[in-house]
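Asks: the following block contains a protein sequence and its predicted model.
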Amino acid sequence: MLISVQALRALAAWAVVCHHFMQIFFDFHASGPIGQFFSSKGAVGVDIFFVISGFVIFLSTQNCDMPAGRFMVNRIIRIVPAYWFYTAVMGLLLLVAAPLLPHQVISWQNFLLSLLFIPSENPGGYGLYPTLNVGWTLNYEMLFYLLFSTVFMFQQRHRPLIIAAALFAVSEVLARSGVISRFYGNDIVYEFLLGIGIGIIYRKGWIKQGLWLPLLGIAVAVVTIYHLTPSERLLNWGLPSALIVLSCISLEPIFRGNRVLKVLGDCSYSVYLLHVLVLYLGLLAAQHYGLNPYGVFAVCVPIIGLGAWGSYEWIEKGLHRRMKQWLDNRRDSDTQQAIS
């Protein structure tokens, strides 16, 4: 993994943390330019995540042929355990502290559909959100993985076109005609293709290392995001996010070998899943004791960071390693039985 991409993953995750801090503590009614920026633009971290996801999945599967089922199992054991764990914790929090969190409601139907990555109306009445609200992005991720798993049936040079056609069919045909949930009719799904496109030009060696031109690209992207709303998400935020990813890859020599940034990137998924729980607990403490929101946030940040590190080591990496080893052993055993 490129350290520049790891650093950007971390930055995107923490931008989302700041965005949700402004939502949970201030209902997005913030004073000051920094608060207003994170209130209105912090969600762009999701767009950056999607572009990176397309980039990483494309590169990691190049020169690789595997059954679709094996690809999906690999993604499931990487994504699902941590998500299920934090969804369960969020469900427990909502059961215990429901009167104190009036906008957060839990139902068994929504909870079970959340675990299965099936979009459903949140019982709180604010849209198609799972029990752990940030999990809405994982519904798109799992769709992307499911569609991407089919490309291994085709020659490698055709795979980008196959996944593009599949995403178009799902978003523009099935979702808009009502065959599947309207949730998938969002043009944000095409941001995975932007990442695949970056992966293609990266493999061809067309991304040149530099300093001032990549920095200019990042500046242009940030200014564009600042002045545009996500009303047309792909154009207004998706393309600038792709430019940021592309520019960061060009800056790889600056980041190369930085172990701290690698660790921060490794922990970004757990930061994304964990932070809302910590912020809600911080809100309850602030309400009960009359604490300053920014002081509470200053305490929440290291808790999120340390919690995410532990989550990555014990749930993501540790559990993933054990599950993968078990699956590999079982696959080897089945192969030996078939031979004998």
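Replies: Sure, I can see it. Quantities reported herein were computed from a predicted structural model and do not represent experimental measurements.
Asks: only C-alpha atoms from now on, for both contacts and neighbour counts.
Replies: Noted.
Asks: please enumerate the strands of the stretch 1-150 of the chain.
Replies: Counting by DSSP state E, counting those that start in this stretch, no segments of the stretch 1-150 of the chain form strands.
Asks: can you show me the helices along it?
Replies: Ranges of helices within the stretch 1-150 of the chain are 3-26, 33-41, 44-60, 68-97, 108-115, 136-148, based on DSSP state H, counting those that start in this stretch.
Asks: need the ones you listed in JSON lines with mean neighbour count, can you?
Replies: Below are the helices of the stretch 1-150 of the chain laid out as JSON lines (neighbours: other C-alpha atoms under 10 Å):
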{"stretch": "helix 3-26", "mean neighbour count": "22"}
{"stretch": "helix 33-41", "mean neighbour count": "17"}
{"stretch": "helix 44-60", "mean neighbour count": "23"}
{"stretch": "helix 68-97", "mean neighbour count": "17"}
{"stretch": "helix 108-115", "mean neighbour count": "17"}
{"stretch": "helix 136-148", "mean neighbour count": "19"}
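Asks: nearest to residue 192, out of those?
Replies: The closest of those to residue 192 is helix 44-60. By C-alpha to C-alpha, the value is 4.3 Å.
Asks: who touches residue 110 in this structure?
Replies: Residues near residue 110 by C-alpha atoms under 8 Å, 6 or more residues apart in numbering: 120-123, 130-131.
Asks: and the closest residue to residue 127 other than its chain neighbours, how many neighbours does it have?
Replies: Once flanking residues are discounted, residue 127 sits nearest to residue 121: 5.4 Å by C-alpha to C-alpha, 6 or more residues apart in numbering. If you count neighbours by other C-alpha atoms under 10 Å, residue 121 ends up with 14.
Asks: use this one as the comparison:
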Amino acid sequence: MKPGRLAYIDSMRGIAALLVVWMHNFQPIATGALRDLIYDVVDPGKVGVIVFFAISGFVIPYSFPRGPAPIARFTVSRILRLYPAYWLSMVAWIALMAIAGEALPSARTILANVTMAQTALGQPNIIGIYWTLFIELLFYVSCAVAFALGLLYSARFVFAASIGFLVIALLLAVARFYLERKAPVAVPLSLSIMFWGTLWREATLNQSAQHRRYAYWMLALYLVAMPPISLLAYDIDLGLEEYWVRYMLSYYIALALFMLLSTRIRMEGRTAVWLGRISYSLYLFHNHAKKAIDLVADAFAPGLNALARIALAVALSLVLAHAIFHVLEKPAIELGKRINRAIADRAPRGAAPVSLDP
């Protein structure tokens, strides 16, 4: 483990990714009590995604490097951390669609997805899970702007940002209810959770009383605001089998899980940490593994039952994620470090505040 790196945060990433993998594999075959659970009570995949967002808030504001050109170096590291594996996942998914004989996305949709900002460009996600990555981009931009203005490490600013995005989520929920249109309630709500994650880091890791106070105030606001936001936004199903209770409870459970795993139960075992290290590729490629197993099984073993297919898909997901991390992600990260060293060597000298290495 790299000095200064928080092993339990890596473990949480692995758990979050497994929740998403579990949901996407079992949701299509769920019946009876299991279907009632994941459609009416709690969405494990959403729980995992919300935990991911809280982790981003815990980590990203502290990933601006010391020394000169911190924003440029932050941008390079984020681009090379996210985009190479993401682009590979796009290419691989389109190839699987072609093999399956499915209609391919338009050139406009593909080009928009290359940017990872397809939501802002009015184009659909080539893979459904990409919606979360656009929110990550928005958070990175928000952090960079706040850092440039000298506000990112201000407890009051982070608290205000978390409240502000929560208010926007509530307003969009009202609009969604009255207009019966798919207003993006999850975007500001997720950003609010991210900034709450920043408060939680300072409260738990650096023992800041001010951040702790703000973090608990935000938790109280979530407790009060989530029922009306969920009821207004998701009481009417607009085509995604939405249900407000499931939406609300998923947020509550995710926040509770994040708090538990970052305080009382800090998992630092080798397997859990390994899952965290490969979690990004696991998140990006688990749908590919499922689709590939289904294609092969349909062609050569049509009698293979659903549970056996899921077991093979999960195993393939882990193998793919491990390989892609070492072959693509890790070299891209190292390339980013080399580029950033060159930027630092050529840039005017200056210092920027920073905390622990994420």
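Replies: Yep, that arrived. This is a predicted model, so every value here is computed, not measured.
Asks: which of the contacts of residue 110 of the first structure has the most neighbours?
Replies: Counting neighbours by other C-alpha under 10 Å, residue 131 leads the contacts of residue 110 of the first structure with 30 neighbours.
Asks: okay, the equivalent of it over in the second structure and residue 114 of the second structure: tell me how far apart.
Replies: Matched by TM-score structural alignment, residue 131 of the first structure corresponds to residue 126 in the second structure. The gap separating residue 126 of the second structure from residue 114 of the second structure is 10 Å, by C-alpha to C-alpha, to the nearest Å.
Asks: contact partners for the residue nearest the centre of the first structure?
Replies: Taking C-alpha atoms, centre = their mean, the centroid of the first structure lies closest to residue 49, which sits 5.0 Å from it. Shown in contact with residue 49 of the first structure (C-alpha under 8 Å, 6+ apart): 9, 12.
Asks: after superposing, tell me the mean distance of the helix or strand harbouring residue 167 of the first structure to the second structure.
Replies: Element membership of residue 167 of the first structure, judged by DSSP states H and E, is helix 159-168. Once the two are superposed, helix 159-168 of the first structure sits an average of 4.9 Å from its aligned residues in the second structure (mean C-alpha distance after the TM-score superposition for the first structure).
Asks: and that helix, which residues are buried?
Replies: Within helix 159-168 of the first structure, the residues that count as buried by 16 or more other C-alpha atoms under 10 Å are 159-160, 162-164, 166-168.
Asks: got the contact list for the residue nearest to residue 127 of the first structure?
Replies: 110, 127-130.
Asks: ok, residue 74 of the second structure next?
Replies: 63-65.
Asks: and these as JSON lines, adding distance to residue 194 of the second structure?
Replies: Formatted as JSON lines, the contacts of residue 74 of the second structure follow (distance: C-alpha to C-alpha, whole Å):
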{"residue": "63", "distance to residue 194 of the second structure": "14"}
{"residue": "64", "distance to residue 194 of the second structure": "16"}
{"residue": "65", "distance to residue 194 of the second structure": "20"}
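Asks: so what corresponds to residue 278 of the second structure in the first structure?
Replies: Mapped onto the first structure by TM-score structural alignment, residue 278 of the second structure lines up with residue 267.
Asks: and the match of residue 131 of the first structure, how close does it get to residue 27 of the second structure?
Replies: In terms of C-alpha to C-alpha, residue 126 of the second structure sits 19 Å off from residue 27 of the second structure.
Asks: next one: residue 304 of the second structure
Replies: Residue 304 of the second structure is 18 Å from residue 27 of the second structure, by C-alpha to C-alpha.
Asks: ok, residue 183 of the first structure - how many residues close by?
Replies: By other C-alpha under 10 Å, neighbour count at residue 183 of the first structure equals 18.
Asks: before we move on, what SS does it have?
Replies: helix (DSSP: H, G, I helix; E, B strand; the rest coil).
Asks: returning to what we had before: now flag whichever of the contacts of residue 74 of the second structure is closest to residue 104 of the second structure.
Replies: Nearest to residue 104 of the second structure among these: residue 63, at 37.5 Å, using C-alpha to C-alpha.
Asks: and residue 246 of the first structure, what's its match in the second structure?
Replies: In the second structure, residue 246 of the first structure lands on residue 259 (TM-score structural alignment).
Asks: secondary structure element for that match?
Replies: helix 244-261.
Asks: next, the angle from that helix to helix 7-26.
Replies: Interaxial angle, helix 244-261 of the second structure versus helix 7-26 (axes from the mean of the first three to the mean of the last three C-alpha atoms, to 10 degrees): 150 degrees.
Asks: the following helix or strand past helix 244-261 of the second structure vs the first structure, average offset?
Replies: Per DSSP H and E, the first helix or strand lying C-terminal to helix 244-261 of the second structure is helix 270-277. In the superposition with the first structure, the average deviation recorded for helix 270-277 of the second structure is 1.4 Å (mean C-alpha distance after the TM-score superposition for the first structure).
Asks: which parts of helix 270-277 of the second structure are buried?
Replies: Buried residues in helix 270-277 of the second structure (16+ other C-alpha under 10 Å): 272-277.
Asks: with adjacent residues omitted, what lies nearest to residue 200 of the second structure?
Replies: Using C-alpha to C-alpha, 6+ apart, the closest residue to residue 200 of the second structure is residue 215 (5.8 Å).
Asks: and the one you found, what element?
Replies: helix 209-234.
Asks: same check, this time on residue 190 of the second structure
Replies: Residue 190 of the second structure belongs to helix 186-204 when assigned by DSSP H and E.
Asks: which elements pack onto that helix?
Replies: helix 44-59, helix 131-148, helix 155-179, helix 209-234 (3 or more C-alpha pairs under 8 Å, 6 or more residues apart in numbering; DSSP states H and E).
Asks: contacts made by it with the rest, please.
Replies: With C-alpha under 8 Å, 6+ apart, helix 186-204 of the second structure has contacts from 50, 53-59, 61, 135, 139, 155, 158-159, 161-166, 168-169, 208-212, 214-215, 218, 263.
Asks: what does residue 13 of the second structure correspond to in the first structure?
Replies: Residue 13 of the second structure maps onto residue 9 in the first structure, by TM-score structural alignment.
Asks: before we move on, the earlier item: buried sites along the helix holding residue 259 of the second structure?
Replies: For helix 244-261 of the second structure, a neighbour-count test (16+ other C-alpha under 10 Å) marks 244-255, 257-259, 261 as buried.
Asks: ok, the equivalent of residue 79 of the first structure over in the second structure - contacts?
Replies: Residue pairing (TM-score structural alignment): residue 79 of the first structure is matched to residue 82 of the second structure. Counting by C-alpha under 8 Å, 6+ apart, residue 82 of the second structure touches no other residue.
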